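Asker: A predicted structure for the sequence below; I have some questions about it.
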Amino acid sequence: MTNLDVTPAHRSAREVLSWSRARVDPALRTAVDRLPESMRVIAGYHFGWWDEHGEPTGADAGKALRPALVLLGARAVGGTATAALPAAAAVELVHNFSLLHDDVMDRDTTRRHRPTAWSVFGVNAAILAGDALLTLALDLLAGSGHPTAAGAIRTLSEATQRLHDGQAADLSFEERADVRLAECVRMAENKTAGLIGAACALGALFGDGRADQVDRLRLFGEHVGLAFQFADDVLGIWGDPAVTGKPVYSDLRNRKKSLPVVAALTSGTPAGRELDALYRGADPLSGAELAHAAELIDAAGAREWSQGRADDLLEQALAHLRAAEPVERAGRELGALARLATDRDH
């Protein structure tokens, strides 16, 4: 066994994430080094490896949740993390492709406690860098030499298409006042849950799991992904900027129709109707109005509903995980990651 597959007997979820980051980062750096220089500089800045001048930094590179799910998915079906490393790196590349594009489309100026790539290098350059990461991800799978590479490419491509569909819906919500809650949930399933489900399925594929294990781990990941989005949308309103890396009330400031917002807007409550009036306004919301909007969402019952949905989805995810009959330790660690991802303070 390689060092990648020799790990301490008992690890917390955060220790698993650190292990995943330490293993995936070298593969990511090697892959990014193959990009043209113009794309390499932007990608490395986005990953937090260096500043806009290419000087090394100690910036936050993210939690590496998705690659951790790939590596543990392989272990869960009796395979090795080493065999799944190309898939783990590919999933992280696709995730970061989506973040680069999302930041442009949402005009977010801060990610991971530093200026976003587009605000430093420009919109067009950031879009091209995102495209480069997506192409690189598929190239990693194609060049992996694994027998399931073709199926893995189809799995990741399908998840990426769902991600595009979800992002398109998310953008369309900005122009509409009549977004239904079912539409918002479907958007989150496509934009977030699909890729997390694909991460777990890719791990099982690269671990040579049975077809039923691949399906069950995909369902585990999709339920975790949707639960994560519910929890993350709560953080997008009430989260601590020191944790989220974004300004307080960032989603409300952008009048984003996140899950708790749409739940409040469609609640039929007086608070929901007052929130609707705030969201229909054309002027930027003041600090006092942002705080009041958060209070209205809470008063409409949407915060409690969102937290309850996250809890229910987590339980369903864990049921799918048990049905996959995972190797005990990997199953335990996948469950711990699921709980961490849906924690109110993640």
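Answerer: All right, it came through fine.
Asker: from here on, contacts and neighbour counts on C-alpha atoms
Answerer: OK.
Asker: Tell me the secondary structure at the nearest residue to residue 208 once chain neighbours are set aside.
Answerer: Sequence neighbours aside, residue 79 is the residue nearest to residue 208 in space, at 6.4 Å (criterion: Cα to Cα, 6 or more residues apart in numbering). Reduced to three states with DSSP: H, G, I helix; E, B strand; the rest coil, the structure at residue 79 is coil.
Asker: Residue 72 versus residue 79, what's the distance?
Answerer: 9 Å (Cα to Cα, to the nearest Å).
Asker: Pick out whichever of those two has more residues nearby.
Answerer: residue 72 (33 against 22; other Cα atoms under 10 Å).
Asker: Test my guess that that one contacts residue 205.
Answerer: No: contact criterion Cα atoms under 8 Å: residue 72 and residue 205 do not qualify, at 11.7 Å.
Asker: adding another structure so you can compare the two:
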Amino acid sequence: MTVTMPSALSTARESIDSHLRRAVGRLDPDTRRVSEYHFGWVDADGAEDSRPGKALRPALVLLSARAVNGVEHRASHGAAAVELVHNFSLLHDDLMDGDISRRHRPTAWTVFGRSAALLAGDALLGLANDVMLETDSPRALWAARELAGTVRELIAGQAADLDFEQRAEVGFDECLRMVAGKTAALIACSCSVGALLAGAPEHTVRRLRGFGFELGMAFQLVDDLLGIWGDPGETGKPVLSDLRSRKKSMPVVHALNSDGEAGRRLRELYRQPEQLTEHQVEQAAELLRVAGSEDWTRNETERRLAVAHRQLREADCQGTTEGLTELADFVLRRKQ
């Protein structure tokens, strides 16, 4: 089944493109080159290219502003700032996780080196605060503080994820906390920043943040499913890639903490010192199914989205929420 990209994603990309390019243009030539490559604007030689990201988070900022019947243009700087933070995290995560491909081409650190990619990420984070404060919204400072707090959560989530790689045992609750910081926090912030900049009351901001948090948890659950069973042609990653690297994603941690024979055998595979053979990788995928972890992940995704929709209904938005609902459905159905 082909999943249609919501129009709000392309609209968001167009709305923030000039803000992003203007901000990145302030950087020194070397850092700017790495950043432009990472954003997909140029290829490794500096020639014009076009490989943009999905722009989910900026779309959520703009749609949340629209939902509260606010002035959308006031939220455009916030949308760009959130996207800068997201790409700061991607540059650093690719480096720390050793990922060599993003958007079907080599990651920035493999092209320009580890130090250059690290500095580019730092630069994007520094630009995010400047861009946020350039809005004419009287709540710009509040939004900037919201984003700064989210960055701390994001870093804590990534630190926990790195710590998990060094441990044989990871509790299910701490895995959920890691995902809440690494993924859900910025998606929640996207919704609250849009509402804040548009002048929404505190109750609405809080409910939209809750909507974004549950959507973010669902987003990561779908990512985890795609990392194991996704179509390589869509995801850009080999099939079973997360199991091959023995990543402790939520379905895996769910199975590792199960009491049955499948959980025991998976724990043995994850603890063995040797690299997993292809047969063992396929065996691990089957053990996840037997442990009920694939079904749990799909059911939990549906449950999180149901909670997100309830938060949205209770937000008492004065404008249209159709775009937010459409994006939530896209998160569930996406293939990449």
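Answerer: Perfect, thanks for sending it. Everything quoted here is computed from the prediction, not taken from an experiment.
Asker: Superposed, what's their TM-score?
Answerer: For this chain pair, the superposition-based TM-score is 0.96 by TM-score structural alignment, normalised by the length of the second structure; 333 aligned residues with a Cα RMSD of 1.3 Å.
Asker: Give the next helix or strand downstream of the lengthiest helix in the second structure.
Answerer: The residue-count maximum for a helix in the second structure (DSSP state H) belongs to helix 202-229. Moving toward the C-terminus from helix 202-229 of the second structure, the next helix or strand (DSSP states H and E) is helix 232-235.
Asker: got the residue ranges for the helices in the stretch 201-346 of the first structure?
Answerer: 211-238, 241-244, 250-253, 259-265, 270-280, 287-299, 302-323, 328-341 (DSSP state H, counting those that start in this stretch).
Asker: With distance to residue 13 of the first structure and mean neighbour count as added columns, please give these in a markdown table.
Answerer: Shown next, in a markdown table, are these (distance: least, Cα to Cα, whole Å; neighbours: other Cα atoms under 10 Å):
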| stretch | distance to residue 13 of the first structure | mean neighbour count |
| --- | --- | --- |
| helix 211-238 | 14 | 25 |
| helix 241-244 | 17 | 14 |
| helix 250-253 | 27 | 20 |
| helix 259-265 | 26 | 28 |
| helix 270-280 | 37 | 18 |
| helix 287-299 | 30 | 17 |
| helix 302-323 | 15 | 19 |
| helix 328-341 | 5 | 20 |
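Asker: Let's have the ones you listed in JSON lines, adding distance to residue 199 of the first structure.
Answerer: What follows is the helices of the stretch 201-346 of the first structure, written out as JSON lines (distance: least, Cα to Cα, whole Å):
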{"stretch": "helix 211-238", "distance to residue 199 of the first structure": "7"}
{"stretch": "helix 241-244", "distance to residue 199 of the first structure": "23"}
{"stretch": "helix 250-253", "distance to residue 199 of the first structure": "26"}
{"stretch": "helix 259-265", "distance to residue 199 of the first structure": "23"}
{"stretch": "helix 270-280", "distance to residue 199 of the first structure": "35"}
{"stretch": "helix 287-299", "distance to residue 199 of the first structure": "33"}
{"stretch": "helix 302-323", "distance to residue 199 of the first structure": "14"}
{"stretch": "helix 328-341", "distance to residue 199 of the first structure": "12"}
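Asker: Ok, which of these comes nearest residue 63 of the first structure?
Answerer: Closest of the helices of the stretch 201-346 of the first structure to residue 63 of the first structure is helix 328-341, at 9.8 Å (criterion: Cα to Cα).
Asker: distance between that closest one and the chain's centre?
Answerer: How far helix 328-341 of the first structure lies from its chain's middle: 17 Å, per Cα atoms, centre = their mean, to the nearest Å.
Asker: So what touches it?
Answerer: Residues from elsewhere that reach helix 328-341 of the first structure, judged by Cα atoms under 8 Å, 6 or more residues apart in numbering: 11-14, 16, 65, 69, 72-73, 75-76, 224, 228, 314, 318, 321-322, 346.
Asker: do the same with stretch 108-123 of the second structure
Answerer: Residues from elsewhere that reach stretch 108-123 of the second structure, judged by Cα under 8 Å, 6+ apart: 27, 31-32, 34-35, 37-38, 44, 87-92, 94-95, 100.
Asker: filter the residues you listed to the buried ones?
Answerer: Buried by 16 or more other Cα atoms under 10 Å: 27, 31-32, 34-35, 37-38, 44, 87-92, 94-95, out of the contacts of stretch 108-123 of the second structure.
Asker: Helices along the stretch 51-200 of the first structure, start to end?
Answerer: Going by DSSP H, counting those that start in this stretch, the stretch 51-200 of the first structure shows helices at 65-76, 81-106, 117-121, 123-142, 149-173, 181-188, 194-206.
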